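A.B. asks: Model the structure of this input:
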Amino acid sequence: MSTALALCFAMVLDALFGEPKWLWDRVPHPAVLMGRLIGWADTRFNRGPGRKAKGVVLMAALVIGAAALGLVLRQIPLIEVLLGAILLAQKSLIDHVKAVTRGLETSLDAGRHAVSMIVGRDTSDMDKPAVARGAIESAAENFSDGVIAPAFWFLIAGLPGILVYKVVNTGDSMIGYRTERHRDFGWAAARLDDVLNLIPARLTALLLFPWGKPLSLWREIVTEAHRHRSPNAGWPEAALSRSLGVALSGPRAYHGEMRDYPWVNPEGREATTRDIDAACVRLWAAWAFVLICVAILSFA
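C.D. replies: Predicted coordinates:
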């Protein structure tokens, strides 16, 4: 089976079944196992002198280990398809984003609780537009690093590629912070994640671009992406904000501290629950386009 055909089956399985709770309540998800290993390493090695070097060695070991494991497991029939489906996150992403709509339709507090499951910022003082913005921003960013990037690396390098990407992305999400504790130890994880997401983030922006609108919008997307605090997250956010016509990003609080982040598409209107639903539709349309392209590749 070609890698492209395996990716097709993996994408369809993920879209149909997502992350079944009955399964992952009984056995640990591969990403959870990766997280446990990285958490252990953080506790064991993130101390004393040479923290940056220790972090580099950790990420090198994780990348080599993930690649080797992928090379072994891909020899087992269908394991590449099954693990690929497990490591993609289209359905679970949509489910989490739609939960914010259902929460806001119940109450503001329920919406805040739902969005707190998918964003890292403080949610206790959010109003409804801020909750909706958070959901849409999470949809854009996680479509890039939870769907397009793992699919891209699967297509490039099969099971070893997607395993390497996921372990690096998990490392970045756990230790890739500019805090006093992780600034040095997590440096390698953050930089490597930036590199692995460089192409997928820009591909995601193309997928979410509002086709039919003036191409001059692309220049605006590029400008705002470069102004974003992340070298990659700004691309899908800027593209999706233009597709929906809403303003995203802007000031928000982390751990009680306000941060004056710039707006993405500042001329856009305030986000609503309808925009959350529209974002989900847009993500499914982009997913379907990718599936068609991969299917064509599999028969080329």
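
A.B. asks: use CA for all of it now, contacts and neighbours both
C.D. replies: OK.

A.B. asks: How about the secondary structure of Ala201?
C.D. replies: Put simply, Ala201 is helix when judged by DSSP: H, G, I helix; E, B strand; the rest coil.

A.B. asks: which residues does it contact?
C.D. replies: In this structure, Ala201 makes contact with Ser144, Asp145, Ile148, Ala149, Asn232, Ala233, Trp235, Pro236, judged by C-alpha atoms under 8 Å, 6 or more residues apart in numbering.

A.B. asks: can you rerun that using 6 Å?
C.D. replies: Taking C-alpha atoms under 6 Å, 6 or more residues apart in numbering as the criterion, Ala201 is in contact with Ser144, Asn232.

A.B. asks: for comparison, sequence B:
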Amino acid sequence: MILILSMLLDAAFGEPKQLWDRVPHPAVLMGRLVGWCDQRFNQGAGRKAKGVAVAAGLVVTGLAIGWLIHLIPDHGALEVLTLAILIAQKSLVEHVRAVAQGLRQSLDQGRRAVAMIVGRDTAQMTGPDVARAAIESAAENLSDGVVAPIFWYLVLGLPGIFAYKLVNTADSMIGHLTPKYRDFGWASARLDDVLNLIPARLTALLIALTHGWVDPAPILRDAPKHRSPNAGWPESALAPVLNVALSGPRSYNGMRKDYPWVWPEGRRDPGADDIDAAADALWRVWAVLLAFAVVIALF
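C.D. replies: Take a look at the predicted model:
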């Protein structure tokens, strides 16, 4: 019942700006913790060992926070609110739809909107580039921001979701193959890969099933092409149901990367309508997850 109420609360209210203008969002606090670890330990010798210790410490911290909340008498309402905050469904959909709205106004508006949700260079993007980036972000963040948190909550309760979110935050901040983070962020990146192995594949399955896509061959073919062991799964499921070719060439920090296409048979000219279709797909998956939560509550 707690998961049901949390999902409905998030779907109804999302991220109330008035609240987070007054108090720090938990994601901000997690980011500050990871940032402090980066400044404190990412220096000198033994950075890889320090990174392993930091990743382990983040897991223990997350487990401890969730466990402490469970110890609070009559903590049900607090658990509902906490879980609703840590599930990012409505916020994700709003950010994705904002790209479609911006792209309908102008290419520059679309570029500005998509820059809020992707890390690649946006200044020279064409309209289809903007649409592809938004759709890919929708697929990846559906897995990372919605399915995985719910999965780890079902497995370990609040301790599980807090531990997952801390590791996922660390991966986004320090899990990069740059000279600064190659060693220090290695453990956080690898642990995030492990924690997302099942959720990413589950997300791909849910996307396919909710759109009547029953042929696993294209997913099995295209998912391993992705540079991430997990992100390719939801992308390779969403691409064929939208009939849009995803991934492909893009630029990071001024460097062009010629990544292989996902669903190369698909259209190469996606637009705002395809972004909206991707947002609709997010809600379809959410609805199935909610129905699953109802079944768990009943039985």
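
A.B. asks: Would you mind reporting the TM-score between them?
C.D. replies: After superposition, the two chains reach a TM-score of 0.96 (TM-score structural alignment, normalised by the length of the second structure), with 295 aligned residues with a C-alpha RMSD of 1.1 Å.

A.B. asks: do you know how far the counterpart of Tyr261 of the first structure in the second structure is from Ala297 of the second structure?
C.D. replies: Matched to the second structure by TM-score structural alignment, Tyr261 of the first structure sits across from Tyr259. Going from Tyr259 of the second structure to Ala297 of the second structure by C-alpha to C-alpha, to the nearest Å gives 43 Å.

A.B. asks: go on, Leu166 of the second structure?
C.D. replies: Note on Leu166 of the second structure: its distance to Ala297 of the second structure, by C-alpha to C-alpha, is 27 Å.

A.B. asks: In terms of neighbours, single out the busier of the two.
C.D. replies: Remark: of Leu166 of the second structure and Ala297, Leu166 carries more neighbours, 27 against 12, as counted by other C-alpha atoms under 10 Å.

A.B. asks: Would you mind measuring from the more buried one to Phe151 of the second structure?
C.D. replies: 15 Å.

A.B. asks: do Arg104 of the second structure as well
C.D. replies: Using C-alpha to C-alpha, one gets 35 Å for the distance from Arg104 of the second structure to Phe151 of the second structure.

A.B. asks: okay, those two: which has more neighbours?
C.D. replies: Neighbours were counted for Arg104 of the second structure and for Phe151 using other C-alpha under 10 Å; Phe151 has more, 21 against 15.

A.B. asks: show me the contacts for the match of Tyr261 of the first structure.
C.D. replies: Neighbours of Tyr259 of the second structure in contact, by C-alpha under 6 Å, 6+ apart: Gly248, Pro249.

A.B. asks: sec struct for it, please.
C.D. replies: Of the three states, Tyr259 of the second structure takes strand under three-state DSSP.

A.B. asks: Map Asn42 of the second structure across to the first structure for me.
C.D. replies: Aligned by TM-score structural alignment, Asn42 of the second structure pairs with Asn46 of the first structure.

A.B. asks: Contacts only, for the nearest residue to its match once chain neighbours are set aside.
C.D. replies: For Asn46 of the first structure, ignoring the flanking residues on the chain, the nearest one in space by C-alpha to C-alpha, 6 or more residues apart in numbering is Phe185 at 6.2 Å. When contacts are counted by C-alpha under 6 Å, 6+ apart, Phe185 of the first structure touches Arg51, Lys52, Gly55.

A.B. asks: and Asp145 of the first structure, which of the three is it?
C.D. replies: helix.

A.B. asks: State the number of residues packed around it.
C.D. replies: Other residues near Asp145 of the first structure number 25, with proximity taken as other C-alpha under 10 Å.
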